[in-house]
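Asks: Curious how this folds, go ahead:
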Amino acid sequence: MSDVDTIIAANAAFYAAFAAGDFAALAELWADEETISCIHPGWPAIIGRTAVLGSWRDILKNPARPQIVCAEPQAIVAADQARVLCIELVEGTPLATTNYFKRIDGHWRLVHHQSSPIAQFLGETDDPANPGRSVH
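Replies: Just a heads-up that it's a prediction; the model follows:
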């Protein structure tokens, strides 16, 4: 399996663990380093393994946690670092998301997750030369 395929699979495992509410599986995907970080939509930056995993534990414990679907994942691999750019659909609302991975002892582990709202889909953006006209 190529590194790109392995990264896409690791990314899918992250979303599967979230969907299942499986904190142990989700925690296993993160690097065991104090330099990991996370930015949830609307939250300040979270740094450090205890704080990052604590944020995920709290989200997973919430019975009203949203359903999240990962769409259009694209992996970029450079040596022992990789990132997946994707769209998270959170109950239908699109979020631009980046998941950074690092190869540690032969395994790809998350070192950063960031998700933020998308103002508009590109297909819905106004053409600056012709206000009111959509660009396609």
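
Asks: Could you use CA atoms for every contact and neighbour count after this?
Replies: Noted.

Asks: What is the end-to-end distance of stretch 41-49?
Replies: The first and final residues of stretch 41-49 sit 19 Å from each other (CA to CA, to the nearest Å).

Asks: Buried residues of that stretch, list them for me.
Replies: Using 16 or more other CA atoms under 10 Å as the test for burial, stretch 41-49 gives 46-49.

Asks: List of residues touching it?
Replies: 32-39, 52, 114-117 (CA atoms under 8 Å, 6 or more residues apart in numbering).

Asks: Which of those fall in strands?
Replies: 37-39, 114-117 (DSSP state E).

Asks: Following up with a second sequence; could you model it the same way so I can compare the two?
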Amino acid sequence: MTSPVFTTALEAEAAFYDALARSDLDAMTQVWSDHDEVVCIHPDGARLVGLRAVLESWRQLFAGGARLTVSVSQRVTAGNSLLATHNVIEHVALPGDDRVPPPMIATNVYASGPRGWKMIMHHASPAPEMHHAGMHDGPRIVH
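Replies: As a prediction, the model looks like this:
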């Protein structure tokens, strides 16, 4: 199978969210760079480094085969002809689930190479105002 060539970081990002919505590991694999330095951090998850670990995490996530409803908003981008960073708000829900899912804040990083734009990092975290609401009695320490 020939991998698609994503001519922009936005094309790669659209393919990423499409693969996520369809729980399609083959499509997800085509989005990621094959370099060992790729990084993925799922919400409340550990840092995964290397393509093998990253793809295994997606395989496990997709094992149930659920089709997701995914929407992305408030995209903020920065970059140049070789590297692009996208920060987005993700809304991911299971079909038929009437609850409004808490938003996730995600940062996606793409690199341009001989085979087009590929994802090199995905980091998603629960939005602070929704994460552990009411569980902090004192001030929050950010860093």
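
Asks: quick one on the thing from earlier: would you mind listing which of the contacts of stretch 41-49 of the first structure are buried?
Replies: Of these, these count as buried by 16+ other CA under 10 Å: 32, 36-39, 52, 114-116.

Asks: Make CSV from these and add distance to Phe14 of the first structure to it.
Replies: Output for those, formatted as CSV (distance: CA to CA, whole Å):
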residue, distance to Phe14 of the first structure
Asp32, 16
Ile36, 15
Ser37, 15
Cys38, 14
Ile39, 15
Val52, 14
Gln114, 13
Ser115, 14
Ser116, 17
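
Asks: Measure how buried Phe14 of the first structure is and give me the count.
Replies: Phe14 of the first structure sits with 21 neighbouring residues when counted by other CA atoms under 10 Å.

Asks: Now for it: which residues touch it?
Replies: 26, 29.

Asks: Could you report the distance from the alignment partner in the second structure of it to Met130 of the second structure?
Replies: Alignment note: Phe14 of the first structure maps to Phe16 in the second structure; criterion TM-score structural alignment. As for Phe16 of the second structure, its distance to Met130 of the second structure is 24 Å (criterion: CA to CA).

Asks: picking that back up, from the buried residues of stretch 41-49 of the first structure, which ones fall inside strands?
Replies: Among those, the ones falling in strands (DSSP E) are 46-47.

Asks: Check which helix or strand the equivalent of Ala78 of the second structure over in the first structure maps to.
Replies: Mapped onto the first structure by TM-score structural alignment, Ala78 of the second structure lines up with Ile76. Taking DSSP states H and E as the definition, one finds Ile76 of the first structure inside strand 68-78.

Asks: That's all I had, so thanks and see you.
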